[in-house]
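# sequence plus the predicted model coming up.
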Amino acid sequence: MEQLISKFLCFSLVGLLGMVIDFTVTYICKEHLRWQKYLSNTLGFLTAVCSNFIFNRSWTFESRNPAIGKEFATFTFVSLIGLMINSAALWLLHQRLKVPFYYAKVVATGITVVWNFFANLCFTFNESCP
C-alpha cells in the first residue's frame, strides 16, 4: 500500500506540472489567440499528455520496457478517455451548473487524475492493480 501511495504522489506531482502546462497552453490559446474554449482546452490537455508520459515513464513507474511506442499509444489512449471525462465534467460544471470556467477546469482535472492514475498503473505500465 505504501508503494501505491508513493506512486500516486509522484504521479500527482507530474500531473501538477502537466496541469501548469495544460492551463498555460489553454490560457494562451483561449485568451490571447481567441480560439474556442473547448479546442483550447483540448490542446492544453494533449500538450500535457506528452510531458506527463515522459515524466511518468521515467520517474513514477520507472519503466524500462523497450516497447516505448506501445506504452505511449496506451498512455495516449488512457489520456483520451481522460479527456472525454475531463470535457464532460467541464461541460457539466461550466455550462450547466455555471461554475466559472477555470474553477470548473480544476475540478474536472481532479476527477481525471484518479482515472488516469489507475488506468496507467494497470494497463500502460502493467503493474499490479489494487
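All right, it came through fine.

# going by C-alpha atoms from here, please, whenever you check contacts or count neighbours.
Will do.

# tell me how many other residues crowd residue 85.
Taking other CA atoms under 10 Å as the neighbour definition, residue 85 ends up with a count of 17.

# pasting the second one now:
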Amino acid sequence: MLCDFKTVKEKQLVYKLFKFCATGFMGLLIDFSITWLFKDLFGMDRYLANATGFVIAASCNFYINKKWTFNDKSKQVAKQYFSFFAISTVGLVLNTLILFLFHQKIGIAFYLSKALAIVLVSVWNFSANLWLTFNSKT
C-alpha cells in the first residue's frame, strides 16, 4: 500500500514537471516575441529588448505555474513572485555559464550546448520552485 502511495506521488511530480516544461516553452515563445517586438518593431536597444522579454516571460511563467502547474493557493503572491524571479535569474546565469562551458571550453556545437543547458537549468528551476517558491510537499 505504501508503495502505491509513493507511485502516485511520483506520477504527480512527473506531471508537474511536464506542466512546468510546457509553461517554460510558452515562456520561451513570449520572450522571443516580446524581444522581437521591442527590438525590431519599436527600435529599442537589443539588450533592453532582451531584458524586457525576459521579465515579461518570467512574470507570465510565474502566474501560469502558480495557478496551473502547482495549483498554489498561497496569498503571499509578492513573496512568491520575487522568489520565482530570483530563481529564474539564477537559472539565466547558470544557463549562460553552462553554455559557455560546453561550447567554448569543451567544444560542443553551440545549439547542442544550448539545448543541454536548457535541460540542466530546467531541473534547477523546477526543483527550486517546487521546494522554495511554492513550498510543495509533493
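Sure thing, it's come through. Every value quoted in this text rests on a predicted model; they were computed, and no experiment measured them.

# next, the TM-score between them, please.
Superposed pair, TM-score by TM-score structural alignment, normalised by the length of structure 1: 0.77. Supporting alignment: 125 aligned residues with a CA RMSD of 2.7 Å.

# residue contacts, whatever residue of structure 2 lines up with residue 10 of structure 1?
Residue mapping for residue 10 of structure 1 onto structure 2 gives residue 19, with TM-score structural alignment as the criterion. With contact set as CA atoms under 8 Å, 6 or more residues apart in numbering, residue 19 of structure 2 has these partners: 65, 68-69.

# closest to residue 88 of structure 2 among these?
For residue 88 of structure 2, the nearest member of those is residue 65. The distance, counting by CA to CA, is 12.5 Å.

# so how far is residue 21 of structure 2 from that closest one?
Using CA to CA, to the nearest Å, residue 65 of structure 2 is found at 10 Å from residue 21 of structure 2.

# looking at these two, which one has more neighbours?
Comparing residue 65 of structure 2 with residue 21 by other CA under 10 Å, the one with more neighbours is residue 65, at 24 against 19.

# hmm, residue 18 and the more buried one touching each other?
No: Residue 65 of structure 2 is beyond contact range of residue 18, at 11.2 Å (criterion: CA atoms under 8 Å).

# the top helix by length along structure 1 vs structure 2, mean deviation?
For structure 1, the longest helix by residue count, based on DSSP state H, is helix 2-27. Once the two structures are superposed, the average separation between helix 2-27 of structure 1 and the matching residues of structure 2 is 1.5 Å (mean CA distance after the TM-score superposition for structure 1).

# got a list of contacts for the helix or strand just after that helix?
Scanning forward in sequence from helix 2-27 of structure 1 by DSSP states H and E, the next helix or strand is helix 37-55. Applying CA under 8 Å, 6+ apart, the contact partners of helix 37-55 of structure 1 are 14-15, 18-19, 21-27, 29-30, 72, 75-76, 79, 83, 87.

# what's the answer for stretch 31-40 of structure 2, then?
Contacting residues not belonging to stretch 31-40 of structure 2 are listed as 44-46, 49-54, 56-57 [CA under 8 Å, 6+ apart].

# for residue 6 of structure 2, state which of those residues is nearest.
Each of these was scored against residue 6 of structure 2 by CA to CA, and residue 57 proved nearest at 33.7 Å.

# quick one: map that closest one onto structure 1.
Here residue 57 of structure 2 is matched to residue 48 in structure 1, going by TM-score structural alignment.

# how many residues are close by the closest residue in space to its match that isn't next to it in sequence?
In space, and not counting its chain neighbours, residue 48 of structure 1 is closest to residue 18: 4.7 Å by CA to CA, 6 or more residues apart in numbering. As a burial measure, residue 18 of structure 1 scores 23 neighbours (other CA under 10 Å).

# before we move on, what about the one 10 residues further on?
Using other CA under 10 Å, residue 28 of structure 1 has 14 other residues around it.

# quick one: it and residue 85 of structure 1, what's the gap?
The span separating residue 28 of structure 1 from residue 85 of structure 1 equals 23 Å under the rule CA to CA.

# buried only: go through the contacts of helix 37-55 of structure 1 for me.
Of all those considered here, the ones buried according to neighbour count by 16 or more other CA atoms under 10 Å are 14-15, 18-19, 21-23, 25-27, 29-30, 72, 75-76, 79, 83, 87.

# this completes my enquiry, with thanks.
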